[in-house]
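Novice: dropping a prediction and its sequence here:
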Amino acid sequence: MPETVLQLENVSKKIGKKEIIHNISFEIQKGEIFGLLGPNGAGKTTIIRSIVGLISKTNGKVSICGVNLDDDFKDAIQNVGAIIENPEFYMYMSGWKNLKQFAKMNRKNISDEQIKQIVEKVKMTHAIHNKVKTYSLGMRQRLGVAQALIHQPALLILDEPTNGLDPQGMAEFRMLIKELATNGTSVLISSHLLSEIQQITDRFAIIDKGHLTHIEKMSDLTEEKILKVTLEVSDGESARLILDTLDLEIVEQNGNLFVLNVTREVLPEISRALVRANVDIFELSKIHFSLEDRFLALTNGGEL
């Protein structure tokens, strides 16, 4: 059986008469990267703040490694490392001294050797003794992850962790998070960058207007039974007559260019029928269904 690291059961939050989130329930397993998606104002940050105890819940239950957050906050929260918004440091101190200072505030006895291992894990060895004010944004993000990992938490929570990072910084950050998950750390990541979420998460949840509307495995996005394909031919009129006889849906036609919804099995039949009719095929290719497509479909095209 998978080991459940985080479990939310019917978590709600009201401010006055306004319900910010409503009966949110999901769980995250050991070593899983779980994405939290939603338009601005959907309630993502409220969910995260409820998990780490920064705001009180109106109703519901949060359990971390089997410990109810309300029953024993200290025991539950010691299993969590978090970066909410931007990590904060003493800019005039080195990265190493920042981590040492944070270690002193922890309930656990954290040795220099443990700190060194964390620094190596986030690939900051080369700059750890430099002042933080000299760090790039990507380096500060990695130092933030080191700070969140210093007490070896079972769950790492990241709220918009790639904000402001350049493409190389994003790629390095993805590799780091995947490595952490491979070694058993569970990760909850909230982001508005759908392409980043698609590349990094195992599962994702969509929050819309305070409600959890959808949970799906990321792998299911690439295993659609119905494929969307583009077809470009030499003669659109002749091709249309042929396509109308086949078991498929013509989504769009623009002259000699078609967009079709088809099953995998009918693809060879399309090619054979067009060749028999002397219609040349210039292109027949799959349109990969993206997380953005899924998000827009499930939030009525809501803006991020």
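Specialist: Noted; the coordinates are in hand.

Novice: when you work out contacts or count neighbours from here on, use the C-alpha atoms and nothing else.
Specialist: Fine.

Novice: show me where the chain has its helices.
Specialist: 44-51, 73-77, 95-104, 112-121, 137-149, 167-182, 194-200, 236-243, 267-276, 291-298 (DSSP state H).

Novice: okay, N98 and A82: tell me how far apart.
Specialist: In this view, N98 and A82 are 16 Å apart by C-alpha to C-alpha, to the nearest Å.

Novice: A further structure is provided below for comparison with the first:
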Amino acid sequence: MDNDAAEVWIPYTADEIAGLPEGLTYRFWDGGEEFPGDPARCAFYTVPYLKGPEVARRPLAEMSSLRVVQTLSAGVDHVLPGLAATPPGVALCNAKGVHEASTAEMALTLTLASLRNIPGFVRAQEREEWLSGFFPALADRSVLIIGYGSIGSAIEDRLAAFECARVARVARSARTTARGPIHTLSDLPDLLPDADVVILSTPLTDATRGLVGTGFLARMKDGALLVNVARGAVVDTKALLAEVTTGRLTAALDVTDPEPLPAGHPLWHAPGVLVSPHVGGSTSAFEPRAKRLLSTQLTRFAGGEALQNVVMTTE
């Protein structure tokens, strides 16, 4: 299909995004029951944001002319199972550059709120109780970031102001940065016992699914805090509940498994657990960055240029 005839599905109307190239046909679809046109004519599909994996994958099997799948999330695990039904040569692109600021803010918010007992203060305020005392600081703490991509790096940017004792970094491959070495997952047994705060910002892959299980948690030091802004399934919920119930560890979770967390689930009331409803990227910073990404990607697509943030290409 020539670009001049290509149809583009986006979760905004075309007039809401500055700088969109001419010569493409834009269709608004944000996950509604009715498709905006024939899926077989769609060449560039932007996945509706936060509408769930079923919505994300629903049109893929019918998109016989598809060339690009663009997520508006950093993770792509919710889309991957649907790509088997697409033609070969389809580029899957993520939203690198959109969520770093918001997700890093959330990681720091959860960390500080948990350490400084903000949930306890909120409950005490409701009881009109003056809950004084001494609480842990982030200053002088050892922090371990697991998942040192653009979001992990943005988290460390913000940690720099908090006088941490040290920051250790873990990613898929070892390398050296200006800030220091980046370790691999195989180094975790040596790194975990030193960490006061462990922040998860890793993609959900076969290697990271259930990564934070019984053995991982057992290696964390007494009193350590686990912060998850990655994906819920990176953590074994049953194993985490066993640790927080004893009071040995605490946790701050923007993502859970299952998700949404159902009423009556023990995580809601587990001691030392702070839960936020997967809102790490859902801030005022999202929309302008998402629109800039779409404008850039579609300009490249229309001009036959290489796309940014390509995670994989179907075979």
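Specialist: Okay, I see it. Keep in mind that this is a model prediction, so the values were computed, not measured.

Novice: how close are the two chains, by TM-score?
Specialist: The TM-score (TM-score structural alignment, normalised by the length of structure 1) is 0.30; 158 aligned residues with a C-alpha RMSD of 6.7 Å.

Novice: ok so, going back, any idea which of the helices of structure 1 is most buried?
Specialist: For those, ranked by mean neighbour count under the definition mean count of other C-alpha atoms under 10 Å, the leader is helix 137-149 at a mean of 23.

Novice: packing partners of that one?
Specialist: With contacts defined as 3 or more C-alpha pairs under 8 Å, 6 or more residues apart in numbering; DSSP states H and E, helix 137-149 of structure 1 has these neighbours: strand 80-84, helix 95-104, helix 112-121.

Novice: go with 6 Å
Specialist: Counting contacts by 3 or more C-alpha pairs under 6 Å, 6 or more residues apart in numbering; DSSP states H and E, helix 137-149 of structure 1 packs against strand 80-84.

Novice: hmm, back to that, please tabulate the helices of structure 1 in TSV, including the columns distance to L284 of structure 1.
Specialist: TSV is the format used below for these (distance: least, C-alpha to C-alpha, whole Å):
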stretch	distance to L284 of structure 1
helix 44-51	40
helix 73-77	53
helix 95-104	53
helix 112-121	44
helix 137-149	40
helix 167-182	31
helix 194-200	24
helix 236-243	13
helix 267-276	9
helix 291-298	21
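
Novice: out of those helices, flag the one nearest Q29 of structure 1.
Specialist: Distances from Q29 of structure 1 to each of those were compared by C-alpha to C-alpha, and the smallest falls on helix 167-182, at 10.4 Å.

Novice: angle of that closest one against helix 112-121?
Specialist: Between the axis of helix 167-182 of structure 1 and that of helix 112-121 there is an angle of 130 degrees, by axes from the mean of the first three to the mean of the last three C-alpha atoms, to 10 degrees.

Novice: just give the number of residues close to T176 of structure 2.
Specialist: Using other C-alpha atoms under 10 Å, T176 of structure 2 is surrounded by 9 other residues.

Novice: pull the contacting residues for it.
Specialist: Listed by C-alpha atoms under 6 Å, 6 or more residues apart in numbering, the contact partners of T176 of structure 2 are I182.

Novice: quick one on the thing from earlier: of the helices of structure 1, which is nearest L188 of structure 1?
Specialist: Once the helices of structure 1 are compared by C-alpha to C-alpha, helix 44-51 is nearest, at 8.9 Å.

Novice: that older thread, and of the helices of structure 1, who's closest to I226 of structure 1?
Specialist: helix 267-276 (11.2 Å).

Novice: can you name every helix or strand that the closest one contacts?
Specialist: In this structure, helix 267-276 of structure 1 packs against no helix or strand, with contacts taken as 3+ C-alpha pairs under 6 Å, 6+ apart.

Novice: that'll do, ta.
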